[in-house]
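[1] okay, structure incoming, though there's no sequence with it:
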């Protein structure tokens, strides 16, 4: 159900919006964790390393695609907040066309270049075949991933975060059974984990589409809405491509970091993979709070509510930082026991590596709360070009630490690469976000939104 966020208590509205989104993100990460847990516990450390060896390239490619979908939702939220439903539907149609084109192009390029990508990542030879089998399936499933992410982005732009969560919940449960069936019964090894994940995402997307056709009347497109408009395409690309590139640029730094880590051997690849799965799970609240703040500010920009934009920004940052402190302490204290979800107790070296990675990261986890909220609000206000530079600073920081210090300090340098990137990007994006809020306030006052 569509929900306006232009009136009512900002924090309450954002928390209501963020809760289903958070649960959905947690479920999405849950079936990623289930993939890794089943692979690690049933197929062993080598298979776990094979699944995790390409995680940075997945983040790069899928991050670009999902970032584009998120950006395409920003004008939709603005026109919904302004109650301009006719223009909103035109943007939904043009965004769908662009999403389909991106899905086709990215799937073809990535599938053809899969071998070269794994060589670029310096994947160890003893896990290469498993890494390839997993990654090629993920690439072939990109259209299904984009279908769900675009439809859910549009629904969230209308204030409905509950419906995407419900469908994701169903597909997460489905993924558990598919994992066990594909890996344990059919013996499809690492490829089975990828097939289970892609199938679950396809089900989520199809359910979203059916729901929109049956229940969301304001999204039903008339003949006049199904027209490719140059102005709409331009605005969508201006919002979507920088947002996608911001995710991808961040991932380039992660690729360099993972490549440096892969050269340290399969023990550190497995430890890094286990730690990454836990990190990705605990990052879900950051993403939920940031998305809620972005949609809130975007709708209120369309409604001309400058004061509410400022309130939403600061309240979201306060919640995100508070969570970051708590989550950081959990990783510092319980990192090793949590790693046993993926790694057998006998693999002492792998557990040591994962626990060290989480312990180092936990000390700076609070900074990710500021970074994510400020960046997403900047995008939600229409300044995605400025937000992209926070990704550039993250990328440069990771590259400098990975290439400049991994050779001397080994895995210790890898353990501090993320934190360096977060703090550096936060120093840039927070004042930038405040400047964009000020500019948006001036536009509202001048009536030029």
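    Great, that's in hand. Quick caveat: nothing in here was measured; it's all calculated off a predicted structure. Numbers count the residues shown, from 1 in each chain.
[2] going forward, measure contacts and count neighbours with C-alpha atoms only.
    OK.
[3] residue 367 is in contact with residue 426, correct?
    Yes - between residue 426 and residue 367 there is a contact under CA atoms under 8 Å: 7.0 Å.
[4] grab the longest helix from the protein for me.
    Ordering each helix of the chain by length in residues (DSSP state H) puts helix 411-446 first.
[5] can you tell me which residues contact the most centrally placed residue in the chain?
    Centroid check for the chain by CA atoms, centre = their mean gives residue 63 as the closest residue, at 6.0 Å. Residues near residue 63 by CA atoms under 8 Å, 6 or more residues apart in numbering: 244, 247, 248, 251.
[6] and if you look at residue 67?
    240, 241, 243, 244, 245, 246, 247.
[7] let's bring in a second model and compare:
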């Protein structure tokens, strides 16, 4: 029986790392079972299948980011209520969230399955990989409900201080996906279709397993069947916290879709190269990504308990430790990214293109160590509107314009295109630091005696 963790007690760094490690492991396994799709397809199928999985994955990653952003509203709200000791309110919020996200999953399935062809065209999928891209999007879309419910359950677990249960479920799902990829792609030679089918089945298993594990266990919130209703108060609060994050994630995802679209117009090799590089990026960004999620839950509980100083200390520790790890990872990615890309493809040209793109991402790895910790801190404080604003500025006003400006140059390289990402991150970090200074100054002014 797994116990939830009280994040308001104990040493700050120790508590943060203990909570973040299972989140890191779960994200690693998520990246692994997403990366295995491309790895197996790259080893047992053609470049067109690699391109189809690459292009389809960018879209599905954007969908997952938006859903994760929305569920962050539940993580923050539930974490705050548990920190305040209001167990019934936490349970009612979860009940509303279940109905909200079930409806979202059904809608998502219809859009992806029915619009797969249109989406592939909008993504400028290379003609050689058009059918593979459509198939990947359509089959993954059939698992839309499972994508949503998996993220919802993970958000609830993190909100109550339990980062281990999602780790167990994603570990089993990862094993199932690996076996599925080997069977459908390596044995049945289904290419991109087989990779998508393995992904959907593994997500379904993860959701079912999560529901099994949660039954009969002690929980730090009250829950009754009557709580399964769209309560207007909780619905507004969850959307107020989660919608800004979701919008920001959507626009960030769109900016990366723009990158993939621009690269798709070059040729199928460049398209596959960026797809391979993005899979590698999923791994080299694990530490800041795990801190972003962990920081939100950690800060939410401590702010709910009135321990603002403890929350601020977590931000400092998070940036310092994440940056230390990033120096090592970024150095290796910049100089020997070809070794990492070679894991996912046997084509020397694809590997070379992927390494070129990874050199730009290596720079961004250092910067996101700061940015992601700040974003997690602000989310946990409930400042999700600011998180949305800084994300929109980075995506819409910096990343997309830089990509288009570079693409207009004669023979742009993937390194030059990739530099749009660290450029956006620098601007976002600047905004975060300015907001942090303003917030601390205004807080100090309110606490001065009159």
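    That came through fine. On a predicted model such as this, the values are computed, not experimentally measured, just so you know.
[8] element containing the residue nearest to the centre of the first structure, please.
    Using DSSP states H and E, residue 63 of the first structure falls within helix 55-81.
[9] and for residue 151 of the first structure?
    helix 142-157.
[10] and residue 161 of the second structure, what's its match in the first structure?
    Aligning on TM-score structural alignment places residue 161 of the second structure opposite residue 159 in the first structure.
[11] quick check: its match touching residue 14?
    No - contact criterion CA under 8 Å: residue 159 of the first structure and residue 14 do not qualify, at 9.7 Å.
[12] the helices in the stretch 101-250 of the second structure, which residues?
    Along the stretch 101-250 of the second structure, the stretches classed as helices by DSSP state H, counting those that start in this stretch are 116-122, 130-141, 144-159, 165-181, 191-214, 232-264.
[13] again with the stretch 301-449 of the first structure
    Under DSSP H, counting those that start in this stretch, the stretch 301-449 of the first structure gives helices at 306-339, 348-362, 366-380, 384-409, 411-446.
[14] got the angle between the last one and helix 384-409?
    Taking axes from the mean of the first three to the mean of the last three CA atoms, to 10 degrees, helix 411-446 of the first structure and helix 384-409 form an angle of 170 degrees between their directions.
[15] what helices and strands are in contact with helix 411-446 of the first structure?
    Contacts defined by 3 or more CA pairs under 8 Å, 6 or more residues apart in numbering; DSSP states H and E place helix 411-446 of the first structure against helix 230-262, helix 306-339, helix 348-362, helix 366-380, helix 384-409.
[16] and the fourth one, by the same measure?
    Using 3+ CA pairs under 8 Å, 6+ apart as the contact test, the elements touching helix 384-409 of the first structure are helix 230-262, helix 366-380, helix 411-446.
[17] ranking the ones you listed by mean neighbour count, which comes first?
    Mean neighbours per residue, mean count of other CA atoms under 10 Å, is largest over those for helix 366-380, with a mean of 27.
[18] quick one: average offset of that one versus the second structure, please.
    Compared with the second structure after the fit, helix 366-380 of the first structure shows a mean deviation of 1.0 Å (mean CA distance after the TM-score superposition for the first structure).
[19] need the contact partners of that helix.
    Residues outside helix 366-380 of the first structure that contact it (CA under 8 Å, 6+ apart): 71, 74, 239, 243, 286-287, 289-291, 293-295, 297-298, 313, 316-317, 320-325, 328, 384, 386-387, 390, 422-423, 425-426, 429-430, 432-433, 436-437.
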